[in-house]
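Participant: sequence and computational prediction follow.
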Amino acid sequence: MGMNITSIALTWLLAAQLAQADDPINVSKTGTVLSDEVLYSIGGGSAVSMGSAGQMDSIGVGFGWNNDMMCGNMNLSITLENQLNGATQGFQNIMGSVIQNATGAVMSLPALIIQRANPQLYNLITNGILQARIDYDRSKGTCRAIAEKMADIAGEQTGWGKIAEGQALGATLSSGGKDAVSALEAVEKKGGNDGVTWVGGDKAGGSGQKPIRIVNDVTQAGYNLLTSRSVNDSSSVPSATCNNGLVCNTWSSPQEAAAFATRVLGEQQQQTCEGCQKTVTAAGVGLTPLIQETYDKKLQSLQELLSKSKPLTAENLAAAGTDALPITRGVIEALRDERDQDVLARRLASDVSLMDVLSKALLLQRLMFAGAKEPNVAANGLATQAVDQQTSLLQQEISNLKTELE
């Protein structure tokens, strides 16, 4: 990239000398012109491969992955009833055959009356209840073991739900619910409906709450942190208070920065509520289509200046260039008198577009690094892992462009 910029700078210097000549270029005239070596070093076409891309659609997780492993849905009363009535095996296997009217006796007589009237039947029922409780606890333990194993395999799909349940249990115990059994039952009944503590300390992902959008939320948090604002602030930064800041000069609001991030990287959305679609993802288009879109705009701005349809104002020059590679009045005046104007203008627009998108990509990395330091994000291992994956993907995009330039 450094060699390209050096070549362009040399070209504009020589072209500026040309612009100062008294007579315009003519085949019958002699004078200072750009050598073939300089033109060859600049080259034609584009600095890197470019192409457009359509809008990426969101894809929801399949039904099989969307099932809730809710061990709390197991019912002890139903377990006891089925054990005593023979719907499940345990009790009958241990106690053997039961008299035909045992079910009717259980339904019509209180336990004390049964104990006095028929001690053998009472002992039979007591042993059945004990066996049912053992089977129930064993089944529930197995369910939880399967849920933990599934969490290890499915990763984020069930991991966010486990975080939601853990936070709900902590909130229940801290609110005065010291009864461990009732606290666990309450948490199992709620599941992940209470959501997860997310950016700014707000709950997200639960029932009636906004979903957790990793790329969007972390990027907006990073934007606000780098501009010394509240992490949940969604307003634009006024130009009067921007003070020529790099972040707010590039994107005027957190939403604008997040839109760039999700366009490049895609999105990963998580929810923990019961009946919700747990994971929704969208692929990003990468940096190449954005270079193409920027190229079209920069080339149009350059051509308008070269054709004199727009004046050489600071605003129009800024629209044709970028902070990393500005376009000056001398460059435009030199290009106007250049016989290879179209080739040079297109290559200049390509280099400007590349620098513009690359500078935004590098700044986006800084936003995501800063957003990952937001306390509620930093305390969440799944969130930091997801952010690391996205920043690695962005770095790979940047490295791919660097490889093309070399």
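Facilitator: Cool, the structure landed. Remember, it's a predicted structure, so these values are computed and weren't measured experimentally. Numbers count the residues shown, from 1 in each chain.
Participant: from here on, just use CA atoms for contacts and neighbour counts.
Facilitator: Will do.
Participant: quick one: the strands in the stretch 101-250 of the chain?
Facilitator: 196-197, 203-204, 212-213 (DSSP state E, counting those that start in this stretch).
Participant: out of everything not next to it in sequence, what's closest to the residue sitting nearest the centre point of the chain?
Facilitator: Centroid check for the chain by CA atoms, centre = their mean gives V215 as the closest residue, at 2.7 Å. Among residues not flanking V215 along the chain, E267 sits closest, at 5.8 Å (CA to CA, 6 or more residues apart in numbering).
Participant: host element of the one you found?
Facilitator: Element membership of E267 [criterion: DSSP states H and E] is strand 266-270.
Participant: neighbouring contacts of that strand?
Facilitator: 56, 157, 160, 205, 211-216, 278-285 (CA atoms under 8 Å, 6 or more residues apart in numbering).
Participant: show me how to select, in ChimeraX, the buried members of these.
Facilitator: What follows is the ChimeraX syntax selecting those of the contacts of strand 266-270 that are buried according to 16 or more other CA atoms under 10 Å:
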select :157,160,205,211,212,213,214,215,216,278,279,280,281,282,283,284,285
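Participant: from the chain's centroid, how far away is the helix or strand hosting F260?
Facilitator: Assignment of secondary structure by DSSP H and E places F260 within helix 254-265. Put simply, helix 254-265 sits 10 Å off its chain's centre (CA atoms, centre = their mean, to the nearest Å).
Participant: counting by contacts, list what that helix packs against.
Facilitator: Other elements packing on helix 254-265 under the criterion 3 or more CA pairs under 8 Å, 6 or more residues apart in numbering; DSSP states H and E are helix 214-226, helix 381-405.
Participant: now do the helices in the stretch 251-400 of the chain.
Facilitator: Along the stretch 251-400 of the chain, the segments classed as helices by DSSP state H, counting those that start in this stretch run 254-265, 288-306, 314-320, 329-336, 341-371, 375-378, 381-405.
Participant: other SSEs contacting the shortest one?
Facilitator: Counting contacts by 3+ CA pairs under 8 Å, 6+ apart, helix 375-378 is packed against helix 381-405.
Participant: returning to what we had before: the strand holding E267 to helix 381-405, inter-axis angle?
Facilitator: Counting by axes from the mean of the first three to the mean of the last three CA atoms, to 10 degrees, strand 266-270 lies at 170 degrees to helix 381-405.
Participant: ok, V106 - how many residues close by?
Facilitator: By other CA atoms under 10 Å, the residues close to V106 number 17.
Participant: tell me which residue of this structure is furthest from the middle?
Facilitator: Farthest-from-centroid check, the chain (CA atoms, centre = their mean): A117, 67.6 Å.
Participant: coming back round to it: tell me which of the helices and strands packed on helix 254-265 sits most buried.
Facilitator: Mean neighbours per residue, mean count of other CA atoms under 10 Å, is largest over those for helix 214-226, with a mean of 25.
Participant: any idea how far that helix is from the middle of the chain?
Facilitator: That offset, for helix 214-226, works out to 10 Å (CA atoms, centre = their mean).
Participant: comparison target below:
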Amino acid sequence: MKFSCLIWVGLVISPLAAANTPTEDSLWYYEIGGAQVVPQPLNPQRQSVSVAGSLELGLGYSCGTFDPMLGVADTLNEVKSGAEDMLKAMTRAATGAIASLPALILQRANPGLYELMQNALVGAKLKVDLATKNCRQMEAEISQGKNPYRELIVLSKGNDWKRQMSLGGNTAVKAEQEVEDANGANGIPWVLGKAAGGNGQKPIHLTSDVVQAGYRITLNQQPSESTTTPLSAAGGLQATWSTAEEAASWVQEVVGEQVVTTCANCPKTSEPAQGLLPSLTRESVAIREQLTTMVESKEPPTQAQLLAVSGPNVMLTREVIEALRELPTTESTIVQERLVNDIAVSRTLERSFYARRLLIAGGQVPEVVASSSASEYVQGAVAALDAETTRLLFEYRSRQQVGSEALVYLLRRADRMQNTSRGIVELGPSDTKPIIDGRVLQ
């Protein structure tokens, strides 16, 4: 069974490239920073998506569903608990005696048996009270939205308690024993529609699973859907990553991964974060190859070729390629490398912005919200991505400014001095009557 919570997906991005670009003089185009500066949605067909969550995440659990009379009967009859095997015969006999005689008559007729029954009743009451106390403590923490054991690995016990509370006719003692016996083997309800982390279940990939859920939510799908339906008007999200798995793989590389299992003997692993530099390097290599091929070719570049080497906000024009072809080889190589760097940084930052929004969207799935550990992990991943983005921007701007400002000032100063010298008008002779051709001018 499922229940649903409503999640508004209002994510914004920039398109892969500007749609309209000038065909000839494009200097003004770059001076204004391109045609598109307002971000566009990841999904142009944004809708309100109702995301279903497991019923086990819902309310309605109560320790009052446990039957204390059944718990006492189990202790007295020793049929199910097996804690006093040495007194089985006496207990079976006691069952009939208790049923046929009032307590006072039993006390007078068989004081030893009566004392044994009283001790058993006291022990049963203590066991029921203790188990119910544990259950009610768990119930209170669940109702407050806490992770009762503060770790996702042990959160499975909380879900086992929920299941035990939902069963009618059970006892607190038996429920506690079953929870302890399971010891996390049942896993937890997870974002991809099935329980995860337990015996025979898929491990919980905190980064990957949340990103995949956010990707599908953005495309108006349920997190558990295994296929991605292409949009009739593809937005920047599918243009960047065609599948949820591709998006998850990119984010895993940047912020790392935690693979969690709730069962006792199941492996738990982690993948360290590598940051944005590997992605930046791959972008640079791909753009450099395509741009070099285009500049060295003598054919006019096509729109598709220009799109392949353009950034998310500003598209290269044919005029730029022609200008690169006209430059001397050394100068053209330098300018091309600078273009490659700028475009690669722009694309990498764009992917980072997309990834951030996917993490936030996936973090709103009910199964993630129900676990404080998972929610805190997602928040940490978003913070790590923000820090990595800020670091890349800082390094990029620092490399632009440090050392270059003095050189720019020097070159501009030299250019002004040259222009000043060119503007000096040559003055005539100061002699009002100079001698020209052997005679004095009158």
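Facilitator: In hand now; what should we look at? The structure presented is a predicted model; accordingly, all values stated were derived computationally and were not measured.
Participant: overlay them and tell me the TM-score.
Facilitator: After superposition, the two chains reach a TM-score of 0.62 (TM-score structural alignment, normalised by the length of structure 1), with 305 aligned residues with a CA RMSD of 4.1 Å.
Participant: the residue nearest to the centre of structure 1 pairs with which position in structure 2?
Facilitator: Using TM-score structural alignment, the equivalent of V215 of structure 1 in structure 2 is T207.
Participant: how about that match, what does it touch?
Facilitator: Counting by CA under 8 Å, 6+ apart, T207 of structure 2 has contacts A248, V251, Q252, G256, E257, Q258, V378, A381.
Participant: is Q92 of structure 1 within a helix or a strand, and which one?
Facilitator: Per DSSP H and E, Q92 of structure 1 falls inside helix 90-95.
Participant: next, count neighbours for the aligned partner of T348 of structure 2 in structure 1.
Facilitator: Aligning on TM-score structural alignment places T348 of structure 2 opposite V357 in structure 1. As a burial measure, V357 of structure 1 scores 21 neighbours (other CA under 10 Å).
Participant: again, but for G208 of structure 1
Facilitator: Number of residues near G208 of structure 1 (other CA under 10 Å) recorded here: 11.
Participant: now that P301 of structure 2 has come up, it's in contact with R318, right?
Facilitator: Yes. Assessed by CA atoms under 8 Å, P301 of structure 2 is found in contact with R318 at 6.3 Å.
Participant: spell out which residues are contacts of both of the two.
Facilitator: By CA under 8 Å, 6+ apart, no residue touches both P301 of structure 2 and R318.
Participant: which of these two has more neighbours?
Facilitator: Per other CA under 10 Å, whichever of P301 of structure 2 and R318 has more neighbours is R318, with 21 against 16.
Participant: how about the more buried one, what's its match in structure 1?
Facilitator: For R318 of structure 2, the residue aligned by TM-score structural alignment is R329.
Participant: that match contacts E315, correct?
Facilitator: No. With contact defined as CA under 8 Å, R329 of structure 1 does not count as touching E315 (11.7 Å).
Participant: distance of V309 of structure 2 relative to T261 of structure 2?
Facilitator: Distance from V309 of structure 2 to T261 of structure 2, counting by CA to CA, to the nearest Å: 43 Å.
Participant: which one of those two is surrounded by more residues?
Facilitator: Shown here are V309 of structure 2 and T261; by other CA under 10 Å, T261 has more neighbours (28 against 24).
Participant: what lines up with that one in structure 1?
Facilitator: Checking TM-score structural alignment: T261 of structure 2 goes with Q271.
Participant: quick one, what contacts the residue nearest to that match when sequence neighbours are not counted?
Facilitator: Spatial nearest neighbour of Q271 of structure 1, excluding adjacent residues (CA to CA, 6+ apart): G205 at 4.1 Å. Counting by CA under 8 Å, 6+ apart, G205 of structure 1 makes contact with N193, G195, V196, P211, I212, Q270, Q271, T272, C273.
Participant: cool, I327 of structure 1 as well?
Facilitator: I327 of structure 1 touches L317, A318, A320, G321, counting by CA under 8 Å, 6+ apart.
Participant: surely the last one and Q300 touch.
Facilitator: The reference is to G321 of structure 1. No. Using CA under 8 Å, G321 of structure 1 is not in contact with Q300, being 11.4 Å away.
Participant: more neighbours: which of these two?
Facilitator: G321 (23 against 16).
Participant: where's the more buried one relative to M368 of structure 1, distance?
Facilitator: From G321 of structure 1 to M368 of structure 1 the distance is 26 Å (CA to CA).
Participant: before we move on, back to that, nearest to T11 of structure 1 among the contacts of G205 of structure 1?
Facilitator: Closest approach to T11 of structure 1 among the contacts of G205 of structure 1 (CA to CA): I212, at 50.1 Å.
Participant: for the residue nearest to I42 of structure 1 when sequence neighbours are not counted, list the residues it contacts.
Facilitator: Nearest residue to I42 of structure 1, sequence neighbours excluded (CA to CA, 6+ apart): S7, at 6.1 Å. If you count contacts by CA under 8 Å, 6+ apart, S7 of structure 1 has them with V38, S41, I42.
Participant: so is S7 of structure 1 in a helix, a strand, or just coil?
Facilitator: Counting by DSSP: H, G, I helix; E, B strand; the rest coil, the backbone at S7 of structure 1 sits in helix.
Participant: ok, the one 4 residues further on next?
Facilitator: In terms of secondary structure, T11 of structure 1 is helix; the call rests on three-state DSSP.
Participant: surely it meets E37?
Facilitator: No. At 10.5 Å, T11 of structure 1 and E37 do not qualify as touching, with contact defined as CA under 8 Å.
Participant: those two: which has the busier surroundings?
Facilitator: For T11 of structure 1 versus E37, neighbours defined as other CA under 10 Å are more numerous around T11 (21 against 9).
Participant: state which helix of structure 1 is the longest.
Facilitator: For structure 1, the helix with the greatest residue count under DSSP state H is helix 119-154.
Participant: can you add distance to T329 of structure 2 and give the contacts of T207 of structure 2 back as JSON lines?
Facilitator: Formatted as JSON lines, those follow (distance: CA to CA, whole Å):
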{"residue": "A248", "distance to T329 of structure 2": "41"}
{"residue": "V251", "distance to T329 of structure 2": "38"}
{"residue": "Q252", "distance to T329 of structure 2": "40"}
{"residue": "G256", "distance to T329 of structure 2": "42"}
{"residue": "E257", "distance to T329 of structure 2": "45"}
{"residue": "Q258", "distance to T329 of structure 2": "49"}
{"residue": "V378", "distance to T329 of structure 2": "49"}
{"residue": "A381", "distance to T329 of structure 2": "44"}
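Participant: quick one: which of these is the most crowded by neighbours?
Facilitator: When neighbours are counted by other CA under 10 Å, V251 leads the contacts of T207 of structure 2 with 28 neighbours.
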